[in-house]
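> Got a predicted structure here, sequence first:
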Amino acid sequence: MVLQAYIDDSGDDDVFALAGFISSAEAWAKFSKEWENALGWGVLGNSGSKRFKMAEMAYLDERMERVPAFFNIISSHVLCAISFVYRKEDLVRAKQRIRLSDGRPINWGFMDNQYMLAFKHLMDLFHNGREHDLKGIIASGEKIDFIFDEQSEKRQVIAGWDEYMNTRPAAVRRLYGSLPKFEDDEDFLPLQAADFWAWWIRKWHADRINPEDSVLDFGRVKIKGAKFPRLRLWADEDHLTNNLLGVLREAHQDCAVIDLKNFSVSGAL
């Protein structure tokens, strides 16, 4: 069984999220057939065909009433949901708490890119924690291929992948599947399901609604019961500070934490 994770992003002025679903290639094939049949309820896309984009569905009340039908298709085929989310204000404060020992300005590199920062956190946290958090759902040692919606950061991810993998512990490195792929969501329909989940994860976090509650709040419609296991990953100011420090130190930058508050390096992710 080949497992595939389809992931998309959603962001606003306050929150950024990467989220999606994991299932087998066979299940995704069945999902795609059902989803394609339901796209008559969607919105006309760039190619002239109907598509599902949650932001477009949220634009009109009559479209929102169709959302549960799409959710039911997702629920019938996915193995689990995963997400990573952070608040942009926490990232700003985290950067303010770090300085180089010689006082030079910090070149944050890829950490100034909200997508790249979330990508690294998602990859790190998921592969470090899946053996515990998804035990019994995903077999121990099972590799997962990650497919993302098309992004301008695609070249940066692919160019740095080998270097990134070389910094992972051997026990964790074996859990990664093939090189991440970036595809068009009008050709790869599971990415439209990922768009659905990323939009709602971002909105729930922005509205401070707990998506782990027994009732999923889809605006005009509320659905009871957990339809599938959900792995929710996040980083607050302390976690972001610690992760930023780790990246700087990997780049051999001599840095220190200022304004310590309750921060502790021993509390690393």
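All right, it came through fine. Numbers count the residues shown, from 1 in each chain.
> okay, CA-based contacts and neighbour counts for the rest of this
OK.
> Name the residues that touch stretch 101-117?
Contacts of stretch 101-117 from elsewhere in the structure, counted by C-alpha atoms under 8 Å, 6 or more residues apart in numbering, are 9, 16, 99-100, 153, 157, 244, 254-256.
> again, but for stretch 150-164
Contacts for stretch 150-164 (C-alpha under 8 Å, 6+ apart): 115-116, 179-180, 182-185.
> of those residues, buried ones?
115-116, 180, 182-183, 185 (16 or more other C-alpha atoms under 10 Å).
> Among these, give me the pair with the biggest separation.
Between any two of those, the greatest separation by C-alpha to C-alpha is 19.5 Å, found for Met116 and Asp185.
> pull the longest helix from the chain.
Longest among the helix segments of the chain by residue count, using DSSP state H, is helix 114-133.
> what element comes up after that helix heading to the C-terminus?
Per DSSP states H and E, the first helix or strand lying C-terminal to helix 114-133 is strand 144-149.
> Between strand 144-149 and whichever helix or strand comes after that next one, find me the angle.
Proceeding C-terminally, strand 144-149 gives way to helix 154-166 as the next helix or strand, assigned by DSSP H and E. Computed by axes from the mean of the first three to the mean of the last three C-alpha atoms, to 10 degrees, the angle separating helix 154-166 from strand 144-149 equals 160 degrees.
> which ones are touching the nearest residue to Ile98 once chain neighbours are set aside?
In this structure, Ile98 finds its nearest non-sequential neighbour in Val257, 4.7 Å apart by C-alpha to C-alpha, 6 or more residues apart in numbering. For Val257, the contact set (C-alpha under 8 Å, 6+ apart) comprises 97-99.
> Pull out the buried members of the residues you listed.
Buried by 16+ other C-alpha under 10 Å: 97-99, out of the contacts of Val257.
> Isn't Asp217 up against Ala226?
No - taking contacts as C-alpha atoms under 8 Å, Asp217 lies outside contact range of Ala226: 11.8 Å.
> Can you show me the strands along the chain?
In order along the chain, the chain carries the following strands (DSSP state E): 3-11, 15-24, 43-44, 50-51, 80-87, 98-100, 144-149, 181-183, 215-218, 221-224, 230-235, 255-257.
> quick one on the thing from earlier: ok, of the contacts of stretch 101-117, which one's closest to Ile82?
Asp9 (12.0 Å).
> Second structure follows, compare the two:
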Amino acid sequence: MNWQAFIDESVDDEFIVFAGYIATAEKWEAFSAEWERLLPYASLAKDNSYQFKMSSMAINSERMDRARAFYRVIKNHAQVGFVSILRISDYESAKTNILVYDNEKKSDVILPYPILNNPYVFMASFSMLWLWAGKDRFNLIKEIQPHHVVSFCFDERSDKKHISDSYETIRSAFPAEHILSPPPRFENDQKFLPLQAADFQAYWAREGAHGRPLPWPMIDTGMQFLRIKNTEDAIFSGLRQWIRLKYGNRYEIVDRRHMLG
């Protein structure tokens, strides 16, 4: 069985949220047909076509009332929800506290890779890992079995090459028979409507991180949700893991917080 994960981000000065939904291709096809019929009740994009953006729908009560209909479509078709929240200050602290040391040259090493310097690249790369790779995913998401394929689609981004490169490094750690996900795609959300559902989820996940939850009663459809809150220790561990995958044991990786003196 093939599954498709559509993921979008929502960002402010404090948080980066990556969120979205997973369903089969058949479910997304039915979703898109129903969503498209509702689009005249959304807002206008720059090219004067109709487009759902939760930030635009939230500007007044009339649009918020319309957004409830879109929410029902999501709940009727999406099968698994996903939210990953990162506090930007935690990422910056974890990044600062990684000391990479070259024992042969007896010197510190500055690695230029974007995943080590850009929280967007980190979140996109590890979102795919959390949803796809290893036994944890198979334990947490009952619907997706180990032999199923999961493909990932993000909204079009200027740093898509960095995200793809970082993800390939992560995938390289797994035997070929366990690589059940193709490289991520980056698409226009006006053409790939499930990305607009991901926009809905990312917006409200970020609002929820600030204590402002979805203002309507939740629709209980039994959808399974995977929620990840990235602590500073988890971020540090992820960055260290990526360096190990890229370089093996070439470098010593030290947490400055645990250094004596």
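Good, I have the coordinates. Small disclaimer: the values here were computed from a predicted structure and weren't measured.
> that older thread, identify each buried residue in the longest helix of structure 1, please.
Applying a neighbour-count criterion of 16+ other C-alpha under 10 Å, one finds 114-122, 126-128, 130-131 buried in helix 114-133 of structure 1.
> ok, now stretch 247-261 of structure 1?
Along stretch 247-261 of structure 1, these residues count as buried under the neighbour rule (16+ other C-alpha under 10 Å): 248, 255, 257.
> In structure 2, what residue corresponds to the second one?
If I follow you right, that is Cys255 of structure 1. Applying TM-score structural alignment, one finds that Cys255 of structure 1 aligns to Ile253 in structure 2.
> Which residues lie in contact with the equivalent of Lys181 of structure 1 over in structure 2 in this structure?
In structure 2, the residue matched to Lys181 of structure 1 (TM-score structural alignment) is Arg185. Contact analysis of Arg185 of structure 2 by C-alpha under 8 Å, 6+ apart lists 152-154.
> Which among the residues you listed count as buried?
152-154.
> For the alignment partner in structure 2 of Gln192 of structure 1, give its distance to Gln190 of structure 2.
Structural alignment (TM-score structural alignment) places Gln192 of structure 1 against Gln196 in structure 2. Using C-alpha to C-alpha, to the nearest Å, one gets 8 Å for the distance from Gln196 of structure 2 to Gln190 of structure 2.
> More neighbours: which of those two?
With other C-alpha atoms under 10 Å as the criterion, Gln196 of structure 2 and Gln190 differ in neighbour count, and Gln196 comes out ahead with 27 against 15.
> Including distance to Thr167 of structure 1, could the strands of structure 1 go into JSON lines?
Conversion of the strands of structure 1 to JSON lines gives the following (distance: least, C-alpha to C-alpha, whole Å):
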{"stretch": "strand 3-11", "distance to Thr167 of structure 1": "22"}
{"stretch": "strand 15-24", "distance to Thr167 of structure 1": "22"}
{"stretch": "strand 43-44", "distance to Thr167 of structure 1": "43"}
{"stretch": "strand 50-51", "distance to Thr167 of structure 1": "39"}
{"stretch": "strand 80-87", "distance to Thr167 of structure 1": "21"}
{"stretch": "strand 98-100", "distance to Thr167 of structure 1": "22"}
{"stretch": "strand 144-149", "distance to Thr167 of structure 1": "19"}
{"stretch": "strand 181-183", "distance to Thr167 of structure 1": "20"}
{"stretch": "strand 215-218", "distance to Thr167 of structure 1": "38"}
{"stretch": "strand 221-224", "distance to Thr167 of structure 1": "42"}
{"stretch": "strand 230-235", "distance to Thr167 of structure 1": "21"}
{"stretch": "strand 255-257", "distance to Thr167 of structure 1": "20"}
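> And those strands: which comes nearest Trp199 of structure 1?
Distances from Trp199 of structure 1 to each of the strands of structure 1 were compared using C-alpha to C-alpha; the shortest belongs to strand 3-11, at 5.4 Å.
> Give me the mean distance between that closest one and structure 2.
Once fitted to structure 2, strand 3-11 of structure 1 is off its aligned match by 1.0 Å on average (mean C-alpha distance after the TM-score superposition for structure 1).
> can you list the residues that contact that strand?
Residues contacting strand 3-11 of structure 1 (C-alpha under 8 Å, 6+ apart): 16-25, 115, 142-149, 190-191, 194-195, 198-199, 202.
> If you count neighbours, what's buried in that strand?
Applying a neighbour-count criterion of 16+ other C-alpha under 10 Å, the buried positions in strand 3-11 of structure 1 are 3-11.
> now do stretch 137-144 of structure 1
Neighbour count says stretch 137-144 of structure 1 has 138, 143-144 buried, by 16+ other C-alpha under 10 Å.
> what about it, start to end distance?
Note: stretch 137-144 of structure 1 ends 13 Å apart using C-alpha to C-alpha.
> Same question for stretch 149-160 of structure 2.
End-to-end distance (C-alpha to C-alpha), stretch 149-160 of structure 2: 21 Å.
> That one aligns to what range in structure 1?
The alignment of stretch 149-160 of structure 2 onto structure 1 (TM-score structural alignment) covers residues 143-154.
> How about stretch 78-86 of structure 2?
The alignment places stretch 78-86 of structure 2 over residues 78-86 of structure 1 (TM-score structural alignment).
> Just list the residues touching Phe196 of structure 1, thanks.
The contact partners of Phe196 of structure 1, taken as C-alpha under 8 Å, 6+ apart, are 53-54.
> what's the counterpart of Glu62 of structure 2 in structure 1?
With TM-score structural alignment as the matching criterion, the partner of Glu62 of structure 2 in structure 1 is Glu62.
> burial measure for that match, as a count.
Close neighbours of Glu62 of structure 1, defined as other C-alpha under 10 Å, add up to 10.
> how near is it to Leu248 of structure 1?
Relative to Leu248 of structure 1, Glu62 of structure 1 is positioned 49 Å away (C-alpha to C-alpha).
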